[in-house]
Structure formats: structure tokens, C-alpha cells
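>>> What follows is a protein structure lacking sequence information:
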């Protein structure tokens, strides 16, 4: 089954790759690695998923926001691959930032929303190294931002 077929089976439609909001590029390819800039949490309609974990947002809501970041990461990888997502060989590393209070300690469970989704879609090729860190604030008040490194062919 292709990656696009697996996404369709899961009912996931990748959005167009989001454009950068400032003076940077959405991804850089170096050799067979694609470095994708941080993707912020947005819903199916492209509206921001905002809030702070530990102050109004539950861990499960943060995990859902992280999954949306992973969907946006895949959209960027598809763009980097000229529209052919099957050129994706593996997820190498994710760095997840969680907008959270000082006493919130479930950042790994939040970023699991992205990690679990990528493994569900890609199998073993979705397994990756990862960091999950707290941030006092994120751009535009979003709940989660995730950047990634991907190996392509």
C-alpha cells in the first residue's frame, strides 16, 4: 500500500504545504535529507489550534494538535518530493514544542500524537528519534509546533 493510499484509508487528506509566515523557507534539502521548518497546529480548515497545556487544554487535545502538525509536516515533505510522497524513506527526527505551563509534565504524551500518527501511516519507517520540550509561549499562541528531519530517495 502506498503512503497516499494509507492516508486515504485513514481518512486523512493532506493540505497544500503551508507557506512560511516570515523570512524563511518551509524546508531545505541537503543530500537525501529534508529539514522541515516548524509546523504549527492547525485544524482541517486551517484555523489555528491555540491554547496552553496545563491551563485549559488537556493532554489529549494537545496530542490531537500534534497529529495535525505531523499532517502538515507530511504536506511539506510531499512538496519537497515534487508531489510524490512515496519518495519518503523514513522519518529521522522530530522536535516538538508544547505551549505549556511551568508545572505541566506531559510533553512526551502530547508529542506522541505526532509520533503515533507517523508510525500508523509509515510503519517502521515512521519510527524516529525525538525531543519533546515545553515552551512558555509559541507563535500566534498555538498549542504545538513540530519540526522534522526526513530521509527521501
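Sure, I can see it. It should be emphasised that the depicted structure is a prediction, and the values quoted were computed from it without experimental measurement.

>>> CA only for contacts and neighbour counts going forward, please
Fine.

>>> For residue 122, which residues are in contact?
3, 90 (CA atoms under 8 Å, 6 or more residues apart in numbering).

>>> and the comparison structure, right after this:
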């Protein structure tokens, strides 16, 4: 089953690949690896802001992470000239969670992105991962995730 078919079956649509907010590029292709810059949590209504452990629940954080994953896939699609069949596998996700000092469930938040990668890419979506806390994130967003993918 194609990535596009899996997205459709899940009722998901990729957003437009977000433009960089500063002096960097959204992705860099080196050989068969695509390094995707951090994608911040946002949806159709705008930025998903807040601090886990203070303003947002784990479920809200996981949804914010899913939104980051959709933006990662949108950037990946651009890097693959619109052809997601070129994706071999997700290699690594690095997730940053805007957290209160006592919040310890960063992995549960980033599971929102990890679960989406597996749902969309199947076994090729299984990846290495880091899930870390941040005192704050750009623009006050709840989650930011960067990724590395292998393509053909």
C-alpha cells in the first residue's frame, strides 16, 4: 500500500510544507539521507502553543506531535520531488517538548509522532528516537520535531 493510500485510509491530509521561519532551509539531502529541520506544532487554526505539565495534557501534546509528524512528511514529500514511494525508512526523530520542570512524560508526547510514522510508513516508519524537555520552544509552541529519513 502506498504512503498516500495509507494517509487517505487514516483520514489524513498532508499540510503545505511550512516555509522556514529564519535563516535555514527546510531540508537537506545528502546522498540517500534527508535531514529535515525542526517542524513546530501547528494546525489549520495556527500554532499549537503551551507547556506540557502546566497548560496541556499528554493527549494534547501527542496531538501536537502528530501535527509535527505531518509537517515532517510534507517536507519529505518536497525533498522527494513529490514521490513518497522513494522513502526507504524513517531513521531518527528528535522531539523537543515545551515542559514544566516537573513534567516527565516527554516520551508519551513524542509517541504521537512515532505512532503516526508507523501507521503511515509501516515497518519502515520504525525509527531511533530522542524525546527531551525544553524550558521553552520557538514562538511558545508545545512541540518541535526534527527527522532523518533514508530515500532511494
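Happy to help now that I have it. Computed from a predicted structure; not experimentally measured.

>>> if I pick residue 150 of structure 2, what's in contact with it?
If you count contacts by CA under 8 Å, 6+ apart, residue 150 of structure 2 has them with 32, 33, 34, 87, 88, 89, 90, 91.

>>> Tell me the spacing between the closest residue to the second one other than its chain neighbours and residue 32 of structure 2.
Setting aside the residues directly before and after it, residue 33 of structure 2 is nearest to residue 150 in space (CA to CA, 6 or more residues apart in numbering), at 4.6 Å. In this structure, residue 150 of structure 2 and residue 32 of structure 2 are separated by 6 Å, where distance is defined by CA to CA, to the nearest Å.

>>> Over to residue 123 of structure 2?
19 Å.

>>> Show me what the residue nearest to residue 33 of structure 2 lines up with in structure 1.
Residue 150 of structure 2 maps onto residue 151 of structure 1 when the alignment is built from TM-score structural alignment.

>>> distance from the helix or strand encompassing its match to structure 2 after superposition?
Here residue 151 of structure 1 sits within strand 144-152, counting by DSSP states H and E. Superposed on structure 2, strand 144-152 of structure 1 shows a mean distance of 0.2 Å to its aligned residues (mean CA distance after the TM-score superposition for structure 1).

>>> ok now do residue 15 of structure 1, which residues does it touch?
71, 72, 75.

>>> Just give the nearest non-adjacent residue to the residue lying farthest from the centre of structure 1, would you?
Centroid-distance maximum for structure 1: residue 103 at 24.0 Å, with CA atoms, centre = their mean. Distances taken as CA to CA, 6+ apart put residue 54 closest to residue 103 of structure 1, at 7.5 Å, once the chain neighbours are dropped.

>>> Show the contacting residues for that neighbour.
100, 101, 103, 104.

>>> what's the farthest-apart pair in the residues you listed?
Spanning the widest gap among the contacts of residue 54 of structure 1 are 100 and 103, at 8.1 Å by CA to CA.

>>> about what we covered before: what residues sit buried inside the strand holding residue 151 of structure 1?
Buried residues in strand 144-152 of structure 1, counted by 16 or more other CA atoms under 10 Å: 144, 145, 146, 147, 148, 149, 150, 151, 152.

>>> Now do the residue nearest to residue 142 of structure 1 when sequence neighbours are not counted: how many residues are near it, please.
Spatial nearest neighbour of residue 142 of structure 1, excluding adjacent residues (CA to CA, 6+ apart): residue 50 at 3.9 Å. The local packing of residue 50 of structure 1 (other CA atoms under 10 Å) involves 20 other residues.

>>> cool, residue 2 of structure 1 as well?
Using other CA under 10 Å, residue 2 of structure 1 is surrounded by 11 other residues.

>>> in structure 2, which spans are helices?
In structure 2, the helices defined using DSSP state H lie at 3-9, 58-79, 106-121.

>>> average offset between the first one and structure 1?
After superposition onto structure 1, helix 3-9 of structure 2 lies on average 0.5 Å away from the residues it aligns with, using mean CA distance after the TM-score superposition for structure 1.
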